[in-house]
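Visitor: Sequence and predicted structure below; questions after.
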Amino acid sequence: MTPMSNAEYLTRVQFADELAGLQKAVKAAGYTYEGLAKEMGTNKVWLTSALQGQQWVPEEYCKKLAGLLGVPEEQTMFLNNHPYKGNTDPILYRLHEVLDTYGPAIKELIHEKGGNGIMSAIDFAIDVDIVPDEHGDRVVITWNGKLLKYSKMGEYPW
């Protein structure tokens, strides 16, 4: 089903019941998301995002996940569908706010340090940690994307 409005798109989670079942299976199997990712041989942020309905999961990982959780493969194969993405959760809102606020500065610094180009979101790694701090624990998010130079292979005005 295609979302009918922007608000519906931002709040809709495809396969919500199936995802809730998998999240219960993770807990029932005694895993944390980080521990499950280690067993799967995947990035913890990517796997947690997948189990929130925000990533496409290759079939071989769906099967591996089913085996680790002790559930039938049919219970994980829906993850092999490409999801609708988006949410209005307070943490996600703030991540958008950070990009809205600092994105133009990050773009300028990428150009200044790496020349004109963009950061890949395909050749990309991400990690999240919580670091103790005497003034309150800190969230550390590390993004690591390949710098992609503009190819100038097409017919452009430059």
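Guide: Received the coordinates, thanks.
Visitor: going forward, measure contacts between C-alpha atoms and count neighbours the same way
Guide: Fine.
Visitor: which element follows the top helix by length along the chain toward the C-terminus?
Guide: Secondary structure of the chain per DSSP state H: the longest helix is helix 90-114. Counting by DSSP states H and E, the next helix or strand C-terminal to helix 90-114 is strand 117-131.
Visitor: before we move on, the earlier item: give me the angle between the longest helix of the chain and strand 117-131.
Guide: Using axes from the mean of the first three to the mean of the last three C-alpha atoms, to 10 degrees, the direction of helix 90-114 lies 130 degrees away from that of strand 117-131.
Visitor: Which strands and helices lie in contact with helix 90-114?
Guide: Judged by 3 or more C-alpha pairs under 8 Å, 6 or more residues apart in numbering; DSSP states H and E, the packing partners of helix 90-114 are strand 117-131.
Visitor: what about versus this one:
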Amino acid sequence: MDKLAMTEAIMAKKAEKGLTWEGIANEIGCSPVWLTSACLGMNSASAEKAAAIAEYLELSCEVAEALTAFPTKVWDQVVPTDPLVYRLYEIMGVYGGTLKEVIQEKFGDGIMSAIDFTMEVDKVEDPKGDRVVLTMSGKFLPYKSW
């Protein structure tokens, strides 16, 4: 089973059972953001986590095996049209250079890891309209001179 078929099986079972990513993550003991990414094929799971996901969703061992496979992290290189994804793309287009400048001013010449990385999505209720809070935390990786 490839990652695409795995994702389709997971999404169908999630919808059939009326589950949420947060609910599944709470049951198997992991971050909802990481779980979602793994189930969408962009990260791999340990054999133990993959088995727990497949068991909880009542899916086959082929799904568990696909969850453990190392992903090829490729995505569309065109501007996304989904409004939520586009807004994040727009934020990087407008503030990407600013973030780079501020991070490098504080840390030096380097990058933020997307491997040693965590992300949380939170909701803050507000009478003017609820707020989305994205928290990204990545290890700073300085460039080496040699």
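Guide: Yep, it's here. Computed from a prediction, not measured in an experiment: that's the story for all the values here.
Visitor: coming back round to it: mean shift between the longest helix of the first structure and the second structure?
Guide: Helix 90-114 of the first structure, aligned to the second structure and superposed, deviates on average by 1.1 Å (mean C-alpha distance after the TM-score superposition for the first structure).
Visitor: Next one: the residue nearest to residue 72 of the second structure when sequence neighbours are not counted from residue 100 of the second structure, what distance?
Guide: Leaving aside its sequence neighbours, residue 72 of the second structure sits nearest to residue 42 (C-alpha to C-alpha, 6 or more residues apart in numbering; 7.4 Å). Note on residue 42 of the second structure: its distance to residue 100 of the second structure, by C-alpha to C-alpha, to the nearest Å, is 24 Å.
Visitor: before we move on, what about residue 144 of the second structure?
Guide: According to C-alpha to C-alpha, residue 144 of the second structure and residue 100 of the second structure sit 17 Å apart.
Visitor: Residue 8 of the second structure too?
Guide: Counting by C-alpha to C-alpha, the gap from residue 8 of the second structure to residue 100 of the second structure is 36 Å.
Visitor: And residue 25 of the second structure, by the same measure?
Guide: 32 Å.
Visitor: how much space is there between residue 22 of the second structure and residue 36 of the second structure?
Guide: Residue 22 of the second structure is 9 Å from residue 36 of the second structure, by C-alpha to C-alpha.
Visitor: let me redo that: residue 99 of the second structure
Guide: Per C-alpha to C-alpha, residue 99 of the second structure is found 26 Å from residue 36 of the second structure.
Visitor: same thing with residue 5 of the second structure?
Guide: Computed as C-alpha to C-alpha, the residue 5 of the second structure to residue 36 of the second structure distance reads 15 Å.
Visitor: Between the two, tell me which one has more neighbours.
Guide: Between residue 5 of the second structure and residue 36, counted using other C-alpha atoms under 10 Å, residue 36 has the larger neighbour count: 18 against 14.
Visitor: what about residue 42 and residue 100 of the second structure, which has more around it?
Guide: Between residue 42 of the second structure and residue 100, counted using other C-alpha under 10 Å, residue 42 has the larger neighbour count: 18 against 14.
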